[in-house]
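In: quick one: sequence plus predicted model below, questions after.
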Amino acid sequence: MTGSTADTPSRVAAAIYAGALRGAGADVSDEHPVGTDAELLGKLDDRSLDLMPAWSGELLGQLDPGATARSADDVYGQLNQALPQGVSAGDVTSVADKELVFVAQSLATSVGVDELAECARLPVGLPLVTIDEPDPDIAAALSAAGCEFGPLQKLDIQTAVAEVAAGRAVGLFAPLGVVADDSGLQGLADTGDVLRAEDLVPVFRTAALSRGLFQAMNKVAGELTTADLSTMSREVDGGADISTVAQRWLGEHSL
């Protein structure tokens, strides 16, 4: 049985993993538990759940609040060490939902900035807007990296994107399902790992998967991209059936 958190990308990812396992011969229940990461880990522990997709950095932060890893490899390594006994992490996908600093494309072009390391070129004091509760630790990390932004402000999605696109603010967004290609925003590449990686990874009950099923699960990692999951999530949010969307993707990728 696969489960997920309530957000659409996680539900779609769980449906994809469930389909991949079925395609490899597993008897996967149609039931789909939804809960917090902690609740789902509890179900893995009591054997009522076999697999859940998770975001590597977020789950690591819950299991080990003192973890210092930032890069994708370090986060994955520390996550594997922090997982409970009998629970493992499969291959990391290329789906990333790491928070990025976004600026207006016009502003990025005018000041010549496309990486977070170049944020000092941006106008000083632009408000830093987010759609989630502001995280002081992230603000401190950005300040330490030389980014002189103004105060953090929480706004709704439409207002936040509009303010950033107009050049009146910079945005701190997890891009999956939030920032569309035609939004007029440009994410600044975090090549220096200022912010913690957030990569999609399957977390599973180690004893639940045979070698063949383990390989089927990990084949997803070699195919699923951020663009894929973003597109499918928008389709589901628009009313498409999640199983149909997942099965179409699995068929397109011979899974």
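Out: Looks like it arrived, so ask away.

In: C-alpha from now on. contacts and neighbour counts both.
Out: Noted.

In: how about the nearest residue to residue 122, chain neighbours excluded?
Out: Closest residue to residue 122 apart from its sequence neighbours, by Cα to Cα, 6 or more residues apart in numbering: residue 111 at 6.8 Å.

In: tell me where the stretch 101-250 of the chain has strands.
Out: With DSSP state E, counting those that start in this stretch as the criterion, the stretch 101-250 of the chain has strands at 128-130, 152-154, 170-173, 185-188, 200-205.

In: and here's the other structure:
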Amino acid sequence: MVLPASLRMLARVLVVATATLAVSCGNSDQGARITVGAGDSAESSVLAEIYAGALARVGARTSVTPHLGSRSDYLGALDAGRIDLIGEHNGALLAYLDPAATDRAPDVEKVPSALSRSLPEGLVISDAADGTDLRPRVVLSAEAATRDNLRTIGDLAPRCETLTVGVAPIPDLITLPPVLEQVAGCHFAARVSFADPGALRKALLDGEVQAGLLTGPPAVVPGSTEGLTVLSDADYAVRTENVLPLFRKGVLDDRQIKKLNYVAGELTTDDLAKLIREVRDAGANPADVARKWLDDHSL
């Protein structure tokens, strides 16, 4: 049976209206857009893309706002609602929010509890990535470490007052507050700043300084500890530095928070160092390296 022209027109209108309603409902199901921020470091950019990509894979509409500047800048953007989430380090964030805090270990009742108490109203955190150890590292020449039988920061502590320490930045990481350059129980006689890990390494091998402090894991700069010994720190003389997401309360639902916790369970120091190097050294797009990492870990 052939429908009259008026009925055929009405049918087309109903089809279009139904399709429009379906699209509208789909967008409504996704909720408001989640804006993930990034500071100026390669690490912050990579974390932003990982978090945004992970949330998108559970149906969220996400976007990334890069180059937000320093910690004070991006925390201001978070507080003002210009962004909803950003990657941070638990130890560095605690030191920034509460410089008097004394907790150093990652145990639940230590840094995590102290950080939760120090957060401004309206901001929350989810699980930290325990596999990411972004702490500064204390290093000695391998010769000195062997000669004096020094393997841990605790071994070194009684000698610190007689030593000059050289400090060098590990580039492309989220900034650590200056307080983290102090090692608990180890008060060095003097301090010399170096431009990069290579310069510090040379100074240690040449005997110009007796100890060194790298402001992050050596894996970010391969070769930076060749000929050196990295002292272990099981007692957390240097405060824990694990990656975690900081976000506005009420922005994420339970499923989205669970997804971020899955990310936390998979991310490691070596993973993050590799992604940072790909962005810094190979000029890779942070979104591309984050997408591949999520794929590789079935996230």
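Out: All right, it came through fine. These numbers come from a predicted model, not from an experiment.

In: related to what we said a few turns ago, closest one to residue 216 of structure 1 among the strands of the stretch 101-250 of structure 1?
Out: Closest approach to residue 216 of structure 1 among these (Cα to Cα): strand 200-205, 11.7 Å.

In: in structure 2, what residues pair with that closest one?
Out: Applying TM-score structural alignment, one finds that strand 200-205 of structure 1 aligns to the residue range 243-248 of structure 2.

In: against residue 142 of structure 2, how distant is the aligned residue in structure 2 for the residue nearest to residue 122 of structure 1?
Out: With TM-score structural alignment as the criterion, residue 111 of structure 1 lines up with residue 148 in structure 2. Noted for residue 148 of structure 2: a distance of 10 Å to residue 142 of structure 2, by Cα to Cα, to the nearest Å.

In: more neighbours, these two?
Out: Neighbour count, other Cα atoms under 10 Å: between residue 148 of structure 2 and residue 142, residue 142 has more, with 17 against 10.

In: and that one, how close does it get to residue 123 of structure 2?
Out: Remark: distance between residue 142 of structure 2 and residue 123 of structure 2 (Cα to Cα) = 44 Å.

In: out of the strands of the stretch 101-250 of structure 1, which one sits most buried?
Out: Most buried of the strands of the stretch 101-250 of structure 1 by mean neighbour count (mean count of other Cα atoms under 10 Å) is strand 170-173; its value is a mean of 26.

In: report the distance from that strand to the chain centre.
Out: In terms of Cα atoms, centre = their mean, to the nearest Å, the centre of strand 170-173 of structure 1 is found 15 Å from the chain centre.

In: what of stretch 79-96 of structure 1?
Out: 14 Å.

In: swap in stretch 99-111 of structure 1?
Out: Worked out by Cα atoms, centre = their mean, stretch 99-111 of structure 1 lies 21 Å from the chain centre.

In: who's in contact with it?
Out: For stretch 99-111 of structure 1, contacts defined as Cα atoms under 8 Å, 6 or more residues apart in numbering pick out 114, 116, 121-122, 164-167, 169-175, 184-190, 195, 198.

In: so what's the residue count around residue 1 of structure 1?
Out: Using other Cα under 10 Å, the number of residues around residue 1 of structure 1 comes to 21.

In: ok, now how distant is it from residue 204 of structure 1?
Out: The separation that residue 1 of structure 1 has from residue 204 of structure 1, given Cα to Cα, amounts to 10 Å.

In: list the residues that contact both of the two?
Out: Common neighbours of residue 1 of structure 1 and residue 204 are listed as 50-51 (criterion: Cα under 8 Å, 6+ apart).

In: residues contacting the counterpart of residue 163 of structure 1 in structure 2?
Out: Alignment of residue 163 of structure 1 against structure 2 is given by TM-score structural alignment, with residue 203 as its counterpart. When contacts are counted by Cα under 8 Å, 6+ apart, residue 203 of structure 2 is found next to residue 209.
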